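Colleague: show me the folded form of this:
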Amino acid sequence: MSEDTAALVLGASGGLAQAIIGELMADPEIGTVIAISRSAAPENVSAGTVKPIWIETEYTEPAMAAVVEQLQSFAGRITRVVICHGILHSETLWPEKRLEDISAEALQSVFQANTVVPVLWLKLLHRLLKSKQRCVVAALSARVGSIGDNHLGGWYAYRSSKAALNMMLRTLSIEYGRRVKNVKIISFHPGTTDTALSKPFQASVPSDKLFTPEFVAERLCGIMNEAEIDGQLSYLDWDNKSIPW
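Modeller: Below you'll find the predicted structure:
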């Protein structure tokens, strides 16, 4: 295990994030895995006797900046970042099926989680990530964030927040390409993964298209391992295929 390198998982409490943590912890090239979440570490997040460093925080910019300050000892050592923030539904909001379902409150909540928080992390982390060694950042996006691939409509807040995330990441990748040249950014569509986020929508998904978190985590880490540092944003699915913008 390389003790000089670290991986960072942001928004670490979900099922897919926990599988990604497990995959990263099993990677002999990564010495330390740091998980950031609003909730405490679940008891089952470990690899034998080894556990990730778990930091609890609120997702306000001052609180996030304080976390980045805590991570200063890892400056230049972070080789993987996975941004897992996202919301599709909750007890108080649901994907819109028609115009009448659109509400300002839901739009603001979904955009905050899916677009604003991931971009703030990349704003705050750029000095920490700058290094001579290769670093790959993946943010969980979605195929429904593709404007060119939108043939069904609906899901206004979720679609739009993921499209906005893609544009933010595209813009960030250009500035990172000038200022943090060692970083590659990927906007990643995991497919329909068997987690709480997709649970209410799984009935219509063919069994061979409903993926386990462990399968998606393995595919994502493999894609990150092979990614070329080219100063460009890649919008990829779980099968490493490009998605139209």
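
Colleague: going forward, measure contacts and count neighbours with C-alpha atoms only.
Modeller: Fine.

Colleague: name the residue most distant from the centre of the chain?
Modeller: Ranking residues of the chain by C-alpha distance from their mean position (Cα atoms, centre = their mean) puts residue 100 at the top, at 30.3 Å.

Colleague: is it fair to say that one lies in a helix?
Modeller: Yes: residue state for residue 100 (DSSP: H, G, I helix; E, B strand; the rest coil) corresponds to a helix.

Colleague: middle-most residue in the protein, spatially?
Modeller: Within the chain, one residue has its C-alpha closest to the average C-alpha position: by Cα atoms, centre = their mean, that is residue 83, at 2.6 Å.

Colleague: ok, that residue touching residue 139?
Modeller: Yes: counting by Cα atoms under 8 Å, residue 139 is a contact partner of residue 83 at 4.5 Å.

Colleague: the structure of the following sequence is requested for comparison with the preceding one:
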Amino acid sequence: MQLLLAGASGGIGLAMLRQLLGEARWKRIYALYRRPSQALEALAREEPRLHLLQVDLSSDGDLEALPGKLEGPLNWVINTSGLLHDSERGMQPEKSLQQLNRDDLMAGFEVNAINHLLLLKALEPLLAKRDTLKVASLSARVGSIGDNRLGAGTAIVRARRRSTS
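Modeller: Okay, the predicted model is just below:
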């Protein structure tokens, strides 16, 4: 069985990858990441089933090239990529409607909803061959629709509502 994990260098993705590598059923695991991670590279050196691919899910070119880097059909696709804050952009989680701005909202929707769908579009030729395909998009609790007790991330919650409704 083969699995593709997007967002593998982030907290949720890296933790999930470690769990998945402990399961013998995975013949090959493709781990997609945007920014290199020493922890991810260390896992790849130890684990021959792990194949790292640097892919920016916001890049149409990266997504178009992705299927050509994969071998055979995928059984599972798990996307853990997400955006709550971005120090490069000065983006911080908003705690009220007054803190919202268009650029940060659009960035949040792109990463937390749109990119998840565009990844599946890019992978469709490999997915159509599988009758038992499993697809999961995960997020942090702060992005929960039903349980956002942390009180942050108005934009991430709205993006998740859009991607699951």
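
Colleague: would you mind finding the match for the residue nearest to the centre of structure 1 in structure 2?
Modeller: Taking TM-score structural alignment as the criterion, the aligned counterpart of residue 83 of structure 1 in structure 2 is residue 79.

Colleague: that match touches residue 7, doesn't it?
Modeller: Yes: between residue 79 of structure 2 and residue 7 a contact is recorded at 6.3 Å, counting by Cα under 8 Å.

Colleague: the longest helix seen in structure 1: which residues count as buried?
Modeller: As assigned by DSSP state H, the longest helix anywhere in structure 1 is helix 156-179. In terms of neighbour count (16 or more other Cα atoms under 10 Å), helix 156-179 of structure 1 has its buried residues at 156-167, 169-170, 172-174, 176-177.

Colleague: ok so, going back, gap between the residue farthest from the centre of structure 1 and residue 136 of structure 1?
Modeller: Here residue 100 of structure 1 is placed at a distance of 41 Å from residue 136 of structure 1 (Cα to Cα, to the nearest Å).

Colleague: likewise for residue 10 of structure 1?
Modeller: The span separating residue 10 of structure 1 from residue 136 of structure 1 equals 14 Å under the rule Cα to Cα.

Colleague: what do these two both touch?
Modeller: Both residue 10 of structure 1 and residue 136 are contacted by residue 81, under the criterion Cα atoms under 8 Å, 6 or more residues apart in numbering.

Colleague: tell me how far the longest helix of structure 1 lies from the chain's centre.
Modeller: Centroid separation for helix 156-179 of structure 1 versus its chain: 12 Å, with Cα atoms, centre = their mean, to the nearest Å.

Colleague: show me what residue 31 of structure 2 aligns to in structure 1.
Modeller: Checking with TM-score structural alignment, residue 31 of structure 2 has residue 35 as its match.

Colleague: give me the common contacts of residue 83 and residue 139 of structure 1.
Modeller: Counting by Cα under 8 Å, 6+ apart, the common neighbours of residue 83 of structure 1 and residue 139 are residue 118.

Colleague: now do the longest helix along structure 2: which elements does it pack against?
Modeller: Ranked by residue count, the top helix of structure 2 under DSSP H comes out as helix 115-127. In terms of contacts (3 or more Cα pairs under 8 Å, 6 or more residues apart in numbering; DSSP states H and E), helix 115-127 of structure 2 is packed against helix 60-65.

Colleague: mean per-residue distance, the helix it packs on to structure 1?
Modeller: In the superposition against structure 1, helix 60-65 of structure 2 averages 1.3 Å from its aligned positions (mean Cα distance after the TM-score superposition for structure 1).
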